[in-house]
Structures are given as structure tokens and as C-alpha cells.
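Chemist: I would like the atomic coordinates for the input below:
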Amino acid sequence: MATTLNAPAVSRGDAVALWLFMVAGIGIAVWAAWSAVARIIEVLPNRDVPVLAEFAGTTAEAPIGVDGAPIPVELDRAFITAPSLPVASLWALVLQQLVVVVAVVGVVVCLVWLARNVSRSIVFSRTNTVLVTTAGLTGLVGYFAVPFLGNMAANGAFAVLSERTFDNVILSVEPFPLILAAFVAALLGTVFAVGERLQRDAEGLV
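Modeler: The predicted model follows:
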């Protein structure tokens, strides 16, 4: 008859570190939710809406010369303020904040649950594999969706300010961090899946 292999107990120091990690994760989730609510409250009146915009090949003048003389600089990103936004752009901005909350809270919940299991000496299990995979996928979706929605809002602000004469349609997602994050998420999911299978096989041999 097969018996269950008990994982080595987590040391007190490791347990404390895991619990501190969980507390920090909860703090991050609360901060993300509070920031998103504050941003939504700021933009919903749809008056003088500040929007983060990205630029490409756009020059401006900054007072960084001698005695504050203006010097031409190339804009990378800046906040622009539109008197109001088109409805679609406004709701893109609101949806962006909701996606931030869902992504951050989703990842935090998965990782806190995972840390809780590990603190109880449950490392490789089907639940932990699902948690790691879900956290990775949620983070990747958020990494892509947040700048996409922000770009929609910025395009609406440009359209209002320039009366549709300034074309600055840019979707900026850094490919290397995205690929690296996808690789790490896939690697962790694979490691936990393999660990779960090896543990299950080992339990069947005892």
C-alpha cells in the first residue's frame, strides 16, 4: 500500500520570511486598489483630464540651457491635459485602472496562497501548479492590456487637443521584458508541474 511522503518542515526563519512576503503582497494589492480608485475618481468628471502619452520623433523646448534658456529636446513620454475625452477614451482609461487592479490583485492572491501552502510544507501539488500558472498568465495579460488601454486614452486626448491634426498612434510594449516574463512564467509552471509529477511518482513507490 502506498504511503504519503511528508515534505520537510519549513524552518522558522523561512516561515517568517514567507509571512512577511504575504503581508507585503496584501499591502501591494491594497495600494493598487486605492490608486486605481483615486485615478477613476479623478477622470470620471471628464474635465481637464491628465493622460500619460508617448511620443515618437516629437521635439519640444525645455528650460535647461544657460540661465534657463530653452533647449530643444525629444519627447519620449509626458502628461497632457485634455479639456475632456471622447467617451470611448474615457472608458478606456477607467477600464485600464480596473485591469490594473484585477492583474495586481490576481497575481498577489495567487502568490500569497502559494506562500501559505509552502509555509505548511506543501510545495509541489496540483493547487500550487495552478496558482503559479494563473499568476503568470494574469501578469502577462495585464502587462499587455494596461499600455494598450492607456494608448487608446492618449489618442483620444491628442484628437481633442489637435482637432485630429496630430497623428501619434503608438502602442509601446517593451518586447524583451514581455518575452522574459513569459519565459519565467512558463519555466515556473513547468518546474511545479514536473515537481508535482515526481512527488506523485515517489509517493507511489513507497
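Chemist: every contact and neighbour count from this point should use C-alpha atoms.
Modeler: OK.
Chemist: the helices in the chain, which residues?
Modeler: Along the chain, counting by DSSP state H, helices occupy 12-43, 87-119, 126-162, 175-205.
Chemist: now tabulate the ones you listed in TSV and tack on distance to residue 6 and mean neighbour count.
Modeler: Converted to TSV, the helices of the chain look like this (distance: least, CA to CA, whole Å; neighbours: other CA atoms under 10 Å):
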stretch	distance to residue 6	mean neighbour count
helix 12-43	17	15
helix 87-119	13	20
helix 126-162	16	20
helix 175-205	9	15
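Chemist: nearest to residue 67 among those helices would be which one?
Modeler: helix 126-162 (31.0 Å; CA to CA).
Chemist: just the angle between the closest one and helix 175-205, please?
Modeler: Angle between the axes of helix 126-162 and helix 175-205 is 170 degrees (criterion: axes from the mean of the first three to the mean of the last three CA atoms, to 10 degrees).
Chemist: contact partners of the strand ranked longest in the chain?
Modeler: Across the chain, the longest stretch assigned as strand under DSSP state E is strand 49-62. Strand 49-62 has contacts (CA atoms under 8 Å, 6 or more residues apart in numbering) with 42-43, 69-85, 150-151, 153-154, 157, 168, 170, 172.
Chemist: please provide the structure for the following sequence as well, for comparison with the first:
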Amino acid sequence: MALRMGRPSMAEAVALGLVATGAVSIGIAAIVGAVGAGVEIFGSPVAVDLPVHDAPIVGLSDAAGIAAAEYTQSVVSVEALSGGARWLLFAEAALPALATVIVCAALWWLGLSLIRQRAFRRSMVPTLATGAFALVVAGMVGPFLGGIGRAAVVEELSAGADTSQFWTFLVSADLAPIGWGIALALVATAFEVGQRLQRETEGLI
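Modeler: Have a look, this model is predicted:
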């Protein structure tokens, strides 16, 4: 049984309602973004950002005060691309969107629970833990799958073009989602402690 506290004030209820509404809106935006990415990736032609090396910017190479200037990526529009490469590129875009939806759902549930003054309900810890796990997985697996997908694109292009300036395999990972996932895991741990203290309090009543 969840211990109920006093009713929240009007300002608190409005703030929590805005948080819950914002979480839903962000989740919907993430779904729309993933669908849009899927339409582009599975369409034809598909534009792929491929990392390059040893590609100097000629216009800046001899400019005064410039030590070095080179391109780091090139956008290549491919007419015929294998289904496997497309699915890998889509997974890179879909995993962060899925993690965002899961986290937003957890925040919506948290906001609703706080409005009802039942934050330490049993479902809260697994909900927050799932969001934390999703963030860590998206931050680690998404870039790796994208790197494999771009490597597959380079391999397919090498059959009829010079691809020596493209990286054969390169993964650029953003550690921010992993950090947020760890932070959310700590929040889930705090709720676990709160639930235990609540059970002990109820046992004393």
C-alpha cells in the first residue's frame, strides 16, 4: 500500500501537470522524428553521412592564419542500397527515439504519481530503471550499429568507385545519454530506498 500525503498545492499541481504534458509532447516528437528518419532511409535515393579523412579544404589551405583545414564527412546519396545497411542506419536513429519515448513515459508516470501523492508506488522503480537501461543501451548500441551501417555503405560503394578517403569503420559516440541513464538509475535507487522506508513506517503505524 502506498502512503498518501497531503494534497499538492495548486502551483505544484500545475507544475507537475506541465512536466507530464511536456514529457508526452517530447515522446510524440521523438516518434515523429523516427518515422521521418525511416521514410528517408528506406526511400530512394538515401543520403548517408560518411566520415572522410585526408580531404583538405582547398580554399582554406593557403589562407593566412590557417594551419590546416579538411572535411570530416561527406553526404553521399545512394540510389541502390542493401536492406541490411538501411536497417542498421535506421536502428541508429530509432534507438535514441525509443529511449526518449521510454524516459518520457517514465516522467509522465512520475508526474502523475506526484500529483496523486503516490510517488513511492511499486511500479515506479522498475519504470525508472527501464528508462535508465534504455538510455544506456541507446547511447552504446546505437552509434555502433550506425558505424556498421556506414561501413556497409562504403563497402558497397567500393565496387564501382574510389572509396579510399572514406573511413572503413568509425564510431562516434555521444556519452551524454549514458550519463543521463546512470543519473536516472540513481534516481530509481533513491525511490527504492524511499519505498523501503515507507514500508518500515507503515509497519510502525
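Chemist: now, of the contacts of strand 49-62 of the first structure, which are buried?
Modeler: Among the contacts of strand 49-62 of the first structure, the ones that count as buried by 16 or more other CA atoms under 10 Å are 43, 80-82, 84-85, 150-151, 153-154, 157, 168, 170.
Chemist: closest to residue 109 of the first structure out of those?
Modeler: residue 150 (24.8 Å).
Chemist: any idea what the closest one aligns with in the second structure?
Modeler: Mapped onto the second structure by TM-score structural alignment, residue 150 of the first structure lines up with residue 146.
Chemist: its match contacts residue 87, correct?
Modeler: No. Using CA atoms under 8 Å, residue 146 of the second structure is not in contact with residue 87, being 9.4 Å away.
Chemist: the nearest residue to residue 72 of the first structure once chain neighbours are set aside - how many residues pack around it?
Modeler: Distance criterion CA to CA, 6 or more residues apart in numbering; nearest residue to residue 72 of the first structure, sequence neighbours excluded, is residue 61 at 4.4 Å. Other residues within reach of residue 61 of the first structure, judged by other CA atoms under 10 Å, total 12.
Chemist: ok, now the one 3 residues further on?
Modeler: The criterion is other CA under 10 Å. On that basis, residue 64 of the first structure has 12 neighbouring residues.
Chemist: need the contact list for residue 21 of the first structure.
Modeler: 112, 115.
Chemist: any idea how far residue 13 of the second structure is from the aligned partner of it in the second structure?
Modeler: Counting by TM-score structural alignment, residue 21 of the first structure corresponds to residue 19 in the second structure. Residue 19 of the second structure is 10 Å from residue 13 of the second structure, where distance means CA to CA, to the nearest Å.
Chemist: likewise for residue 140 of the second structure?
Modeler: Distance, residue 140 of the second structure to residue 13 of the second structure, by CA to CA: 36 Å.
Chemist: find the centremost residue of the second structure, please.
Modeler: Closest residue to the average C-alpha location of the second structure: residue 96 at 2.5 Å, with CA atoms, centre = their mean.
Chemist: identify the spatial nearest neighbour of that residue, chain neighbours not counted.
Modeler: Nearest non-adjacent residue to residue 96 of the second structure, counting by CA to CA, 6+ apart: residue 138, 5.2 Å away.
Chemist: quick one, what contacts the one you found?
Modeler: 95, 96, 99, 177.
Chemist: can you rerun that using 7 Å?
Modeler: Contacts for residue 138 of the second structure were tallied using CA atoms under 7 Å, 6 or more residues apart in numbering; they are 95, 96, 99.
Chemist: residue 125 of the first structure and residue 196 touch, don't they?
Modeler: Yes. Between residue 125 of the first structure and residue 196 there is a contact under CA atoms under 7 Å: 5.1 Å.
Chemist: identify the residue of the first structure aligned to residue 118 of the second structure.
Modeler: In the first structure, the residue paired with residue 118 of the second structure is residue 122, using TM-score structural alignment.
Chemist: based on its surroundings, how many neighbours for its match?
Modeler: Residue 122 of the first structure has 18 nearby residues by other CA under 10 Å.
Chemist: any idea how far residue 145 of the first structure is from it?
Modeler: From residue 122 of the first structure to residue 145 of the first structure the distance is 33 Å (CA to CA).
Chemist: which one is the counterpart of residue 184 of the first structure in the second structure nearest to, not counting chain neighbours?
Modeler: Residue pairing (TM-score structural alignment): residue 184 of the first structure is matched to residue 183 of the second structure. Among residues not flanking residue 183 of the second structure along the chain, residue 132 sits closest, at 7.8 Å (CA to CA, 6+ apart).
Chemist: isn't that neighbour right up against residue 181?
Modeler: Yes. Look at residue 132 of the second structure against residue 181 with CA under 7 Å: they come within range, at 4.1 Å.
Chemist: and for the two, which residues touch both?
Modeler: The overlap between the contact sets of residue 132 of the second structure and residue 181 (CA under 7 Å, 6+ apart) is empty.
Chemist: coming back round to it: with distance to residue 56 of the first structure added, can I get the helices of the first structure in TSV?
Modeler: Shown next, in TSV, are those (distance: least, CA to CA, whole Å):
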stretch	distance to residue 56 of the first structure
helix 12-43	25
helix 87-119	20
helix 126-162	13
helix 175-205	17
